[in-house]
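A.B. asks: Sequence plus predicted model, see below.
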Amino acid sequence: MITLREGSTRVVAGDAQEMGGMIDRALLQQMRLATSFIEASQESKLAMPMTQPALQALAEGLNCLVEGRAKVSHSVREMTRILKHSNLREVGFGCPGGLWTASANEPEALAC
């Protein structure tokens, strides 16, 4: 059995929650930026070839954030798996809920 300290484990759980929120906020901000860029481009009547490189870069940045979110989700799942084999398996740490909740027994497929 893995022996974990409750205090340290609570810090990890808090950091995981914070990280999930940070990534989601970054995703929202990136989407807002892309939207405002498109709106400004249309208002200025800029030609598509002129705006395509910037829009492509925004889309690639968004894709990186989504891939990073998947990797963080996977790491939370792995940490949950460790917790389930520890002396603290019955302790509730307020770990990320909602979209972050997943079975620790089912590995998440990653495309990157």
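C.D. replies: Structure's in. What do you need?
A.B. asks: Every contact and neighbour count from this point should use C-alpha atoms.
C.D. replies: Noted.
A.B. asks: What residue in this protein is the furthest from its centre?
C.D. replies: Here the centre of the chain is the reference, and by CA atoms, centre = their mean the most remote residue is K45, at 35.0 Å.
A.B. asks: Is that one in a helix, a strand, or coil?
C.D. replies: coil (DSSP: H, G, I helix; E, B strand; the rest coil).
A.B. asks: swap in the one 5 residues further on?
C.D. replies: Here M50 is helix, with the state taken from three-state DSSP.
A.B. asks: Included below, for side-by-side comparison, is a second structure:
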Amino acid sequence: MVKYDIRSAQQLAADIRSAHGAIDAALADLATLTCSVINTCRSSDAAPAETQAAIEKITAGLVKMVDARDGFVRAHREIAIAQSKSNLKETNFGCVGTGPLTAPAGLHVVGS
């Protein structure tokens, strides 16, 4: 059994929560920026072909941020697995929801 220092683990948990918040805030900001780019392109007199590159670049950035968030969630999951095999397995560090070990939920279509 791996033994972790409780104070270091508490700091790690706080840093994980902070990073999750920062990533989600950045993702929300990029989504807002994406909408602004699209709205500006739509309200201009530029031809769609002229604005296509800007829309492609901004949405590519948004997708990359979503991918980065996925990588962070996967890393968090690995940290939680390590905790579950350690002296701190019974310690609650305040994971959001049911924790990072929950399988990702798929989208479900609800009756119209």
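C.D. replies: Done, it's in. Everything numeric in this text was worked out from a predicted model, so none of it was measured.
A.B. asks: how many neighbours does R7 of the second structure have?
C.D. replies: For R7 of the second structure, the neighbour count with other CA atoms under 10 Å is 9.
A.B. asks: now do I58 of the second structure
C.D. replies: Using other CA under 10 Å, I58 of the second structure has 18 neighbouring residues.
A.B. asks: how near is the residue farthest from the centre of the first structure to E39 of the first structure?
C.D. replies: K45 of the first structure sits 10 Å away from E39 of the first structure, taking CA to CA, to the nearest Å as the criterion.
A.B. asks: for the residue nearest the centre of the first structure, what are its contacts?
C.D. replies: The residue lying closest to the centre of the first structure (CA atoms, centre = their mean) is R69, at 2.6 Å. Contact analysis of R69 of the first structure by CA atoms under 8 Å, 6 or more residues apart in numbering lists 20, 23-24.
A.B. asks: which among those end up buried?
C.D. replies: Among these, those classed as buried by 16 or more other CA atoms under 10 Å are 20, 23.
A.B. asks: taking the contacts of R69 of the first structure one by one, which sit in helices?
C.D. replies: Among those, the members found in helices (DSSP state H) are 20, 23-24.
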